[in-house]
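[1] The sequence isn't on hand, but the structure is:
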């Protein structure tokens, strides 16, 4: 059991997006400081601008390492990397902002590798801006995996009443089906089981989606993908005592999971898993990268350039992401 509050690094994400706004709105909540020691990695000038936009009055305390943080309600501790210009426009794709988003995350990972923090919570980045800056990654998850040297990882999404973990994510559907194999399937089932056990669920109930309609319906649909790519992994996990069922038809499985029949669903590809979570509400969804040496959570929405700088963005998803980081971080503490 943890005896101290976890230190959570909150990365600003793309500074042209809604990240700065939702960060200051979230850290305006005194309750967050009761359960963790949060600090922001980003640009001080952008955070000041976000305070002006949101009409929030908080002190900004510039730090150079996590040990210097005040971690007091009413103050935001900010590790200023000073990477973008003061007149960086809201809501526009730029290499300047894309590079900054990458560098914020890189800095957080450095602190995690040095065990100076117990979790990372990320505001959204923009993939086009990231690529313009020369950082060719599909998203946060792949950056985190490479910079931590992690081979086996997966994206988990959490919303009220539903958790989903993905076998494949940011690749085309045909490529996804080709990449699904029993080894990857088993890895994701095991990651789901181990992650939920760490979160306090002693015997997680796991359900695995089929690839084809009706999970193939005994060979009626598809070309035997379920039997070839999914069943061997389920049988291996079951032999180890893991409570896992499937492959099951995706069109009814998410309803059953939301009803409470299962603790987590294994989705085979991006839209199969993301759709049901986002129907439950973008504002309440949390993205969790599992398998990393540190906890990482994120909002389950994008940079929302169309509303950036307008004081419209809802901070609920970020507050949920911080809460989830706190919930999962204690195992990281000595």
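    Cool, got the structure. What you see is a predicted model, and the numbers here were worked out from it, not measured in a lab. Residues are numbered from 1 along each chain as shown.
[2] Please count neighbours and contacts with C-alpha atoms only from this point.
    OK.
[3] Just the endpoints, please. Distance across stretch 253-267?
    This stretch, stretch 253-267, spans 10 Å end to end (CA to CA, to the nearest Å).
[4] How far does it sit from its chain's centre?
    Stretch 253-267 sits 19 Å away from the centroid of its parent chain (CA atoms, centre = their mean, to the nearest Å).
[5] Ok, stretch 88-105 next?
    Computed by CA atoms, centre = their mean, the chain-centroid distance of stretch 88-105 equals 19 Å.
[6] Work out for me the element the most centrally placed residue in the chain sits within.
    Centroid-nearest residue in the chain, with CA atoms, centre = their mean: residue 287, separated by 2.9 Å. Under the criterion of DSSP states H and E, residue 287 resides in strand 286-290.
[7] helices and strands around that strand, which ones?
    When contacts are defined as 3 or more CA pairs under 8 Å, 6 or more residues apart in numbering; DSSP states H and E, strand 286-290 packs onto strand 154-159, strand 295-299, helix 316-328.
[8] And the contacts of the last one?
    Around helix 316-328, the neighbours that count as contacts under CA atoms under 8 Å, 6 or more residues apart in numbering are 6, 8, 22-23, 26, 32, 35-36, 119-121, 123, 198-199, 282-287, 295-300.
[9] can you map out the strands along the stretch 1-150 of the chain?
    Applying DSSP state E, counting those that start in this stretch to the stretch 1-150 of the chain gives strands spanning 7-11, 37-42, 59-63, 75-80, 119-122.
[10] Give me the nearest residue to residue 161, chain neighbours excluded.
    Counting by CA to CA, 6 or more residues apart in numbering, residue 161 lies nearest to residue 258, which is 5.2 Å off, once chain neighbours are set aside.
[11] returning to that earlier point: just say which of the strands of the stretch 1-150 of the chain is most tucked in.
    Scoring the strands of the stretch 1-150 of the chain by mean neighbour count under mean count of other CA atoms under 10 Å gives strand 119-122 as the most buried, with a mean of 30.
[12] Can you check which of the strands of the stretch 1-150 of the chain gets nearest to residue 165?
    Residue 165 lies closest to strand 119-122 among the strands of the stretch 1-150 of the chain, at 18.1 Å (CA to CA).
[13] Mind listing residues that contact that closest one?
    For strand 119-122, using CA under 8 Å, 6+ apart, the contacting residues are 6-13, 105, 108-109, 112, 294-299, 321-322, 325-326, 329.
[14] circling back: mind giving me the PyMOL select for the contacts of helix 316-328, buried ones only?
    Of those, the buried ones can be selected in PyMOL as follows, counting by 16 or more other CA atoms under 10 Å:
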select buried, resi 6+8+22+23+26+32+35+36+119+120+121+123+282+283+284+285+286+287+295+296+297+298+299+300
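[15] dropping in the other structure now:
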């Protein structure tokens, strides 16, 4: 029997639903070893408030995590300023970032096989005077990599993005041959490394309506996207496109693909979230570690009410476990 995968689970914003999602998860038997990286007093307070019968066990590296229902291992992090659900406190922002740093470094050192992140509140972190644009950029800097790729996935669909959180007016200039090449290579490599797909088939969306209509609706496809895709095909990457985005997301094309590469955030993600919101997973590709996340925010209005849906967290953990196992298997094959 193979050893269980050990995943770090950061509890996210203390005032949000992250802490209680971690506790709800602990009520069930798990196939992966989960270590919640959070303030133990915070988790204890939320468990009491919600009357959740969860026993918290301090964890240290090398110790097997508790996996039985009603028990969970916790790596305590100091500095949580408030245990009050629904009420943001900028004084706890440093604590939130320390949970990410501890989990990320634990993955780099081999203490964890991957990390799963509950949602943080970017606004309150910035209010504390700490520049922060998101998990993805934070982990990119922590791991010291040049480029990362955001990919969201449901059981039926994977969508990766060439550009992420940019104003629409800036997207065209950001789609350079260098950026498109880097993102595509990362997507191809990590579909192999983390998902065991031997020869990934990638559909690429055009930027403009009708993929530019032969230059009549924009020339980005002709001048940048098509030449770059041709070069990448010469490297052995299987690419179809650029295709009009309004017809790409149909069974005719999706049945022949392992992933879609969209040019910008709202080109690909509305389709995916319509198809599977609450069951989608946010995955960061291009890191040396496994990182998955939920597809929703902190939901301050639901914190402490017991009405938060843990479906996305369950899915993020299952996908993180699968990715970690696939990476381990790939590493073992490489060594042998």
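    Done, it's in. All values reported here derive from a predicted model rather than from experimental measurement.
[16] Overlay them and tell me the TM-score.
    Laid over one another, the chains give 0.93 as their TM-score (TM-score structural alignment, normalised by the length of structure 1), with 327 aligned residues with a CA RMSD of 1.8 Å.
[17] Turn the strands of the stretch 1-150 of structure 1 into CSV, columns for distance to residue 263 of structure 1.
    Conversion of the strands of the stretch 1-150 of structure 1 to CSV gives the following (distance: least, CA to CA, whole Å):
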stretch, distance to residue 263 of structure 1
strand 7-11, 26
strand 37-42, 29
strand 59-63, 40
strand 75-80, 36
strand 119-122, 23
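[18] just the helices in structure 2 please.
    Ranges of helices in structure 2, per DSSP state H, are 18-26, 40-50, 93-109, 122-127, 135-143, 168-174, 177-195, 220, 226-233, 245-248, 251-254, 265-276, 311-335.
[19] what's the mean deviation for the fourth one versus structure 1?
    For helix 122-127 of structure 2, the mean deviation from structure 1 after alignment is 1.1 Å (mean CA distance after the TM-score superposition for structure 1).
[20] next one: the fifth one
    On superposition with structure 1, the mean distance recorded for helix 135-143 of structure 2 (mean CA distance after the TM-score superposition for structure 1) is 0.4 Å.
[21] do the third one as well
    Between helix 93-109 of structure 2 and the corresponding residues of structure 1, superposition yields a mean separation of 1.3 Å, by mean CA distance after the TM-score superposition for structure 1.
[22] what comes up buried for that helix?
    93-108.
[23] The longest one now?
    By neighbour count, and taking 16+ other CA under 10 Å as the criterion, the buried residues in helix 311-335 of structure 2 are 311-328.
[24] corresponding residue for residue 200 of structure 1 in structure 2?
    Applying TM-score structural alignment, one finds that residue 200 of structure 1 aligns to residue 196 in structure 2.
[25] swap that for residue 78 of structure 1, sorry
    Residue 78 of structure 1 maps onto residue 74 of structure 2 when the alignment is built from TM-score structural alignment.
[26] For that match, give me its contacts.
    35-38, 40, 56-59.
[27] Same list, the residues you listed, but as a markdown table with distance to residue 138 of structure 2 please.
    Output for the contacts of residue 74 of structure 2, formatted as a markdown table (distance: CA to CA, whole Å):
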| residue | distance to residue 138 of structure 2 |
| --- | --- |
| 35 | 20 |
| 36 | 19 |
| 37 | 17 |
| 38 | 18 |
| 40 | 24 |
| 56 | 28 |
| 57 | 28 |
| 58 | 26 |
| 59 | 25 |
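[28] Looking at structure 1, which of those residues hold up?
    Among the contacts of residue 74 of structure 2, the ones still in contact in structure 1 (both residues aligned by TM-score structural alignment, their matches' CA atoms under 8 Å) are 35-38, 40, 56-59.
[29] Matching residue 142 of structure 1 against structure 2, which residue comes up?
    Counting by TM-score structural alignment, residue 142 of structure 1 corresponds to residue 137 in structure 2.
[30] Report how many residues lie close to its match.
    15 (other CA atoms under 10 Å).
[31] mind listing what it touches?
    Contacts for residue 137 of structure 2 (CA under 8 Å, 6+ apart) come out as none.
[32] From residue 289 of structure 2, how far out is the closest residue to residue 330 of structure 2 other than its chain neighbours?
    Counting by CA to CA, 6+ apart, residue 330 of structure 2 lies nearest to residue 193, which is 6.6 Å off, once chain neighbours are set aside. To residue 289 of structure 2, residue 193 of structure 2 is 11 Å away according to CA to CA.
[33] one step back: will you turn the helices and strands packed on strand 286-290 of structure 1 into CSV that also has distance to residue 92 of structure 1?
    Compiled in CSV, these are given as follows (distance: least, CA to CA, whole Å):
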stretch, distance to residue 92 of structure 1
strand 154-159, 27
strand 295-299, 20
helix 316-328, 21
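[34] who wins for proximity to residue 210 of structure 1 among the ones you listed?
    Nearest of those to residue 210 of structure 1, taken as CA to CA: strand 154-159 at 17.6 Å.
[35] Let me see the contact set for the residue nearest to residue 330 of structure 2.
    Here residue 193 of structure 2 is in contact with 326-327, 330 (CA under 8 Å, 6+ apart).
[36] before we move on, what about residue 136 of structure 2?
    Residue 136 of structure 2 is in contact with 148, 150, 284, counting by CA under 8 Å, 6+ apart.
[37] Same check for the residues you listed, but in structure 1.
    Shared with structure 1 under both residues aligned by TM-score structural alignment, their matches' CA under 8 Å, the contacts from these are 150, 284.
[38] Which one (most neighbours) among the contacts of residue 136 of structure 2?
    residue 284 leads those on contacts (other CA under 10 Å) with 23 neighbours.
[39] Tell me who's in contact with whatever residue of structure 1 lines up with that one.
    Aligned counterpart of residue 284 of structure 2 in structure 1: residue 289 (TM-score structural alignment). Residues near residue 289 of structure 1 by CA under 8 Å, 6+ apart: 141, 153-156, 295-297.
[40] same check, this time on residue 35 of structure 1
    Counting by CA under 8 Å, 6+ apart, residue 35 of structure 1 touches 5-6, 326.
[41] how close does the match of residue 78 of structure 1 get to residue 114 of structure 2?
    Distance from residue 74 of structure 2 to residue 114 of structure 2, by CA to CA: 16 Å.
[42] Likewise for residue 1 of structure 2?
    With distances taken as CA to CA, residue 1 of structure 2 is found 20 Å from residue 114 of structure 2.
[43] And residue 189 of structure 2, by the same measure?
    Distance, residue 189 of structure 2 to residue 114 of structure 2, by CA to CA: 18 Å.
[44] now swap in residue 217 of structure 2 and tell me
    Counting by CA to CA, the gap from residue 217 of structure 2 to residue 114 of structure 2 is 43 Å.
[45] Next: residue 283 of structure 2.
    In terms of CA to CA, residue 283 of structure 2 sits 11 Å off from residue 114 of structure 2.
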